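Fold the following.
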Amino acid sequence: MAEESPRRPANAVGPLEPEPAVVRERFGAARDRLVRLAEDLHEHGERLGLLGPREYERLWTRHLLNCAVVSEAIAPDARVADVGSGAGLPGLVLACVMPRAEFTLIEPMERRCAWLEDESARLGLDNVRVVRARAQDVADEILVDVVTARAVSALKTLIGWTAPLLRPGGELVLMKGRSAEREIEAAAKAIRRHRLQDVRVRRLGEGWLAEPTTVVTARVPAEER
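Below is the predicted model of the structure:
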């Protein structure tokens, strides 16, 4: 009887997924920074509690490219706030691929803020600042063109945290999963409260990503609120 292969410990970090060819094809100018970010996450991510141990085997396809493609929905010179930045997904990734944009990474946990600041320096990013706070506590201090968020909260809650950060006419670009349409329905009261317009689901990267990225986009009124 053949011996069973030993099971990997539950907390063991998996091998880093090989870099897909599409990274160079689609994000060639940012490739070096993205590769460095992938390597740094693989080295430090588990220890810092940024990603689960099995996420590195799909780091490129499930995380980095999933975030990089969000740049399709953002003007190249936009002022962007990323809420709940954590590991830098999508904030650091977008800062790598959008050098003309300005990013404010909002994160309440001190350890994660330290990671974001240190990694921004390692990557040589001059378009990033890190703010240690909850989004709802800095609405009077931050006013941007676009707000992004990934895996932060249900849409009905997330709208209240993110919409107040937008300038008049600004846009939410919130990363969601397959239940995005249902989340929009459940968020009807929040959508009305913040007078959001053109609320819709978009799928980015269709035709070249194996799993396109789903985002919910919405605009606040252009007039002063």
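
hey, let's count contacts and neighbours off CA atoms from now on
Noted.

and the one residue sitting closest to the centre of the chain, what is it in contact with?
Per CA atoms, centre = their mean, the C-alpha nearest to the average position across the chain is that of Pro90, at 2.1 Å. Counting by CA atoms under 8 Å, 6 or more residues apart in numbering, Pro90 touches Leu64, Cys67, Ala68, Asp82, Thr148, Ala149, Arg150.

which strand is the longest one in this structure?
strand 166-176 (DSSP state E).

To compare with the earlier structure, here is another sequence to fold:
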Amino acid sequence: MSSKESTEQLAAQVAALCRSLGVSPEPETAIRIAGYLDLLTQWNRKTNLVGPRRADEILHTLVADSLPLAGFLESLPLADDPLCLDLGAGAGLPGIPLRCLWTRGRYYLVEVREKRCVFLRLAVGRLDLARTAVLQVRAEEALQQLPDEEIADQGADLILSRAFMPWQELLPFVRPMLTPGGQVVVLANEPLPAVLPEAWRPVESRSYTIRPGREESTRWFWALQAEA
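Reported below is the predicted structural model:
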């Protein structure tokens, strides 16, 4: 099978998965996500970015979270041109598929490991992701390394975390990095707790269901805001 045929087949799988999650991407968007999957699969054989998985497995277990996330972010009360930090970006999940669907603001993939940053920069460039860049720094240094000092001084409007650290540790970690009214979005395997730490309030929570195998898996997005 040629590389083009492989990408076309993956694009069809991406489109089908999107539809099952209530997402309606443009055909070229499905092709871009398929191109990312192709690139990730190639690199994964050499550098083990996401464990020993095939492209279709990566799609249904890891990329699946990125697809409904775009709609969730669009529903949040964010600034018109938000500054977004994706902490512990790893192999670009959820960030790179997300940016194929959701293009608002300036989006920084923050990752300290060099090999992953090399891959992320290659993927961002090859997919021509608008206003998306890679920062090879420790997460706590991300704002200080932004190219625009004035923006950095204002703080982030949105911080995302998939598995960077447990959410109980994440909230105090990111609070100094957020602009007043800024939000943190957590990708979780459990519903939003009834009681949050002091000085945090829920903005929105949404569940979604994926089917990585025969069994369904329900996951959640939480959007939280630090009180003034």
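
ok, back up a step: please pull up the equivalent of the residue nearest to the centre of structure 1 in structure 2.
The equivalent of Pro90 of structure 1 in structure 2 is Pro94 (alignment by TM-score structural alignment).

Same question for Gly124 of structure 1.
Checking TM-score structural alignment: Gly124 of structure 1 goes with Asp128.

how about its match, what does it touch?
Contacts of Asp128 of structure 2 (CA under 8 Å, 6+ apart): none.

The helix or strand in which Glu117 of structure 1 is found vs structure 2, average offset?
Element membership for Glu117 of structure 1, per DSSP states H and E: helix 110-123. In the superposition against structure 2, helix 110-123 of structure 1 averages 0.8 Å from its aligned positions (mean CA distance after the TM-score superposition for structure 1).

Report the next helix or strand after the longest helix anywhere in structure 2 in sequence order.
Longest helix in structure 2, counting residues (DSSP state H): helix 27-47. Note on helix 27-47 of structure 2: by DSSP H and E, the next helix or strand toward the C-terminus is helix 55-61.

how much space is there between Glu5 of structure 2 and Ile31 of structure 2?
11 Å (CA to CA, to the nearest Å).

quick one: which of these two has more around it?
Ile31 (22 against 10; other CA atoms under 10 Å).

got the contact list for that one?
Contacts of Ile31 of structure 2 (CA under 8 Å, 6+ apart): Thr7, Glu8, Leu10, Ala11.

at 7 Å what do you get?
Under the criterion of CA atoms under 7 Å, 6 or more residues apart in numbering, the neighbours of Ile31 of structure 2 are Thr7, Glu8, Ala11.

For the counterpart of Thr214 of structure 1 in structure 2, give its distance to Arg45 of structure 2.
By TM-score structural alignment, Thr214 of structure 1 lines up with Trp220 in structure 2. Trp220 of structure 2 sits 30 Å away from Arg45 of structure 2, going by CA to CA.

Can you tell me the SS state at Asp145 of structure 1?
strand (DSSP: H, G, I helix; E, B strand; the rest coil).

hang on, isn't it packed against Val80?
Yes. Counting by CA atoms under 7 Å, Val80 is a contact partner of Asp145 of structure 1 at 6.0 Å.

Just want to know which of the two has more residues nearby.
Val80 (30 against 21).

What separation do you get for the more buried one and Leu50 of structure 1?
Val80 of structure 1 is 22 Å from Leu50 of structure 1, by CA to CA.

try Thr217 of structure 1
Distance from Thr217 of structure 1 to Leu50 of structure 1, by CA to CA: 26 Å.

And those two? Which one has more around it.
Thr217 (21 against 18).

Double-check that the more buried one belongs to a helix.
No. Judged by three-state DSSP, Thr217 of structure 1 forms no part of a helix; its state is strand.

what's near enough to touch it?
Glu171, Leu172, Val173, Leu174, Val199, Arg200, Val201.

Now with 8 Å, please.
Contacts of Thr217 of structure 1 by CA under 8 Å, 6+ apart are Glu171, Leu172, Val173, Leu174, Asp198, Val199, Arg200, Val201, Arg202.

Now do the same for the first one: its match in structure 2.
In structure 2, the residue matched to Glu171 of structure 1 (TM-score structural alignment) is Gln183.

again with the fifth one
With TM-score structural alignment as the criterion, Asp198 of structure 1 lines up with Pro202 in structure 2.

For its match, which non-adjacent residue is closest in space?
Nearest non-adjacent residue to Pro202 of structure 2, counting by CA to CA, 6 or more residues apart in numbering: Leu224, 4.6 Å away.

where's that neighbour relative to Leu67 of structure 2, distance?
20 Å.

show me what contacts the aligned partner of Lys46 of structure 2 in structure 1?
Matched by TM-score structural alignment, Lys46 of structure 2 corresponds to Arg47 in structure 1. For Arg47 of structure 1, the contact set (CA under 8 Å, 6+ apart) is empty.

likewise Gln13 of structure 2?
Contacts of Gln13 of structure 2 by CA under 8 Å, 6+ apart are Asp56.

Show me what the helix or strand hosting Pro97 of structure 2 packs onto, helices and strands only.
Element membership for Pro97 of structure 2 (DSSP H and E) is helix 95-101. Here helix 95-101 of structure 2 touches helix 27-47, helix 66-75, going by 3 or more CA pairs under 8 Å, 6 or more residues apart in numbering; DSSP states H and E.

Using TSV, please lay out the ones you listed together with distance to Trp102 of structure 2.
TSV is the format used below for those (distance: least, CA to CA, whole Å):
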stretch	distance to Trp102 of structure 2
helix 27-47	10
helix 66-75	5
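
tell me which element Pro193 of structure 2 is part of?
Going by DSSP H and E, Pro193 of structure 2 is not in any helix or strand.

go on, the one 10 residues further on?
Secondary structure assigned from DSSP H and E places Val203 of structure 2 in strand 200-210.
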